[in-house]
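A.B. asks: How does the following fold in three dimensions:
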Amino acid sequence: MSKNTNVTWHESSLTKELRRKQNGHESTVLWFTGLSGSGKSTIANAVAKELYNRNIRSYVLDGDNIRHGLNKDLGFSEEDRTENIRRIGEVSKLFVDSGQFVLTAFISPFRADRKIVRDLLAEGEFIEVYIKCPIEECEVRDPKGLYDKARKGIIKDFTGIDSPYEEPEQPEIILESNRYSVEECVEQVISFLTAKRAI
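C.D. replies: Sure, this is the predicted structure:
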C-alpha cells in the first residue's frame, strides 16, 4: 500500500492493446528463475536476440544489472530479496503495458515472491521459466566465484548453500541447462511462445 494518499492514477491515452497492435505481437513477462550459475542471464539474452531477429520488441532485466541502479539500496536479507522482486515485478508490468516482452533473469528463490509478480499481471502475461540445473553443476561452472566464497563463509545467505531455493511447482517452461545447449533452450522458449500465439 502506498504511504502517500495524495496520488491519483492517471489513465494513459494509449492502451496496452493499441501498443500490441502497433508492435504486431503480444506482450508478456518471461520470468527466468534458477540457481546462480544455472544460465538464466545467458539464456534470457539469447532468447532476446532471437526475438530481435524476428522483429519482436523485448528487453532483458538482469539481476546484477538492476542492483547497480534501481535496487542498489537493497542487500540480500529475505526482506530485501522480497523488495527486490516486488520492484522488478512493477517494472515488468510497465514493459508489458508498453506492448513489449520483458525477460527477467533473477534467482528469485521464494515461491511467494514469484507469485506476487504473477498476481500483478493479467492471466497469461507471466510465463515462469525454470532454469533447472543441479547445484553441483552450478558450482562447477561458478562463473563469478560466488559458490566458493559462500562455502568459505565469505558470502552469507547465499541461495543453495545457506539460504533456500524453492523450485517452481508448476512453471510454464522447464529448461534443463545441464542437458541442453543454449540454442536448444532458446528453441524450447520460442516453440512455447509460438504455440501460445504470443509471437
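
A.B. asks: From now on I want contacts and neighbour counts done on CA atoms only, so please keep to that.
C.D. replies: Will do.

A.B. asks: could you say what helices and strands the longest helix anywhere in the chain packs with?
C.D. replies: Secondary structure of the chain per DSSP state H: the longest helix is helix 78-97. Helices and strands touching helix 78-97, by 3 or more C-alpha pairs under 8 Å, 6 or more residues apart in numbering; DSSP states H and E, are helix 16-23, strand 29-33, strand 101-105, helix 111-120.

A.B. asks: Could I get the ones you listed in TSV, plus columns for distance to Glu137?
C.D. replies: Below are those laid out as TSV (distance: least, C-alpha to C-alpha, whole Å):
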stretch	distance to Glu137
helix 16-23	39
strand 29-33	16
strand 101-105	19
helix 111-120	23
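
A.B. asks: Looking at the ones you listed, spot the one closest to Arg179.
C.D. replies: Arg179 sits nearest to strand 29-33 of all those, at 17.0 Å, using C-alpha to C-alpha.

A.B. asks: Return the list of helices and strands in contact with the closest one.
C.D. replies: If contacts are counted by 3+ C-alpha pairs under 8 Å, 6+ apart, strand 29-33 sits against helix 40-53, helix 78-97, strand 101-105, strand 126-132.

A.B. asks: Now stretch 59-67: buried residues?
C.D. replies: Taking 16 or more other C-alpha atoms under 10 Å as the neighbour-count basis, stretch 59-67 is seen to contain the buried residues Tyr59, Val60, Leu61, Asp62, Gly63.

A.B. asks: Would you do the same for the sequence below? I want to compare the two.
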Amino acid sequence: MATNITWHAGLTHAERSELTGTKGLTIWLTGLSASGKSTIATALEQYLLSKHVPAYRLDGDNIRFGLNKDLGFSEAARNENIRRIAEVAKLFADSTTVAITSFISPYRADRDTARKLHESANLPFIEVYIDVPVEVAEQRDPKGLYKKARAGEIKEFTGISAPYEEPEHAELHIRTDKISVEEAVIVIADYLKEKSLVSI
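C.D. replies: Next up, the predicted model:
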C-alpha cells in the first residue's frame, strides 16, 4: 500500500449535485448466473438515460476484461473483484451518476462492505436481489456455464460447486421467473422515484 500519497480535496458531492441537477447512487444487482441481472441492468441503464438521468452499467463485460482482468475466481479473487467494483461504483455515484452494477457477488460480507463504503460517503446504495430458482437459471444457461460446471469443467461455480449467500436486507427482491425485464425496470424506477433519488 502506498504511503506517500495525500488526498486532494475538490468539489463536494453536494456541490457537484447542485451543478448537475442530479444525484448519484449505486444500484447493486446481485443473483445467480443467468438470473437476468445484466439484462435488467442494460434495460435500466437505457431507461434512465432516456429520462436524462446520467447512468452507467458496470458488469463482467467491462470489468473482467479490463480493470479486473488479472483476477481469477477463487474466493480471495472474488472478494477483490467486488472490492474494486464497489470502489469504482462509489466514484461514479460521487460524480452524480447512477452506477448500476450486475455481478453475482455471492458473499454477504462483500456486499455489506460495498454498502458501508457508500454509507461512509453519504451515497445511497440500493441492493437489488435478482432471484430465480437455480433450476430455472440452469434451463436458461445462455453461456453454457451450468453445463460446464455439472461436467466438472468449472471448479468454482456459484450455485453448483460454490455458495451463494442470499441477501438478508435487500431494498428490492425481484423474481425474474415471475415478472418480465420491463416490469423489473419499472419496479426499480418506481422505488427510486418513491425515495426521491431520481427525477423522472
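
A.B. asks: buried residues in the longest helix of structure 1?
C.D. replies: For helix 78-97 of structure 1, using 16+ other C-alpha under 10 Å, the buried residues are 81-86, 88-89, 92-93, 95-97.

A.B. asks: what does Lys90 of structure 2 align to in structure 1?
C.D. replies: Aligned against structure 1 by TM-score structural alignment, Lys90 of structure 2 finds its counterpart in Lys93.

A.B. asks: And for Glu75 of structure 2?
C.D. replies: The alignment partner of Glu75 of structure 2 in structure 1, by TM-score structural alignment, is Glu78.

A.B. asks: ok, that match to Glu136 of structure 1 distance?
C.D. replies: Separation of Glu78 of structure 1 from Glu136 of structure 1 (C-alpha to C-alpha, to the nearest Å) stands at 24 Å.

A.B. asks: OK, contacts around the residue nearest the centre of structure 2?
C.D. replies: The central residue of structure 2, meaning the one whose C-alpha is nearest the mean C-alpha position (C-alpha atoms, centre = their mean), is Thr101 at 2.4 Å. Contacts of Thr101 of structure 2 were listed using C-alpha atoms under 8 Å, 6 or more residues apart in numbering, and they are Thr26, Ile27, Trp28, Leu29, Ala41, Arg57, Leu58, Asp59, Ile85, Ala89.

A.B. asks: Next: Asp59 of structure 2.
C.D. replies: By C-alpha under 8 Å, 6+ apart, Asp59 of structure 2 lies in contact with Ser38, Thr101, Ser102, Phe103.

A.B. asks: Sort out which one of these lies nearest Lys69 of structure 2 for me.
C.D. replies: Once C-alpha to C-alpha is applied, the member of the contacts of Asp59 of structure 2 that ends up nearest Lys69 of structure 2 is Phe103, at 14.8 Å.

A.B. asks: Which residue comes closest to the residue mapped onto that closest one from structure 1 once chain neighbours are left out?
C.D. replies: Aligning on TM-score structural alignment places Phe103 of structure 2 opposite Phe106 in structure 1. The spatial neighbour of Phe106 of structure 1 that comes closest, neighbours along the chain excluded (C-alpha to C-alpha, 6 or more residues apart in numbering), is Gly63 at 4.9 Å.

A.B. asks: Check whether the one you found really touches Ser108, as I assumed.
C.D. replies: No. The criterion here is C-alpha atoms under 8 Å, and Gly63 of structure 1 misses it with Ser108 at 9.1 Å.
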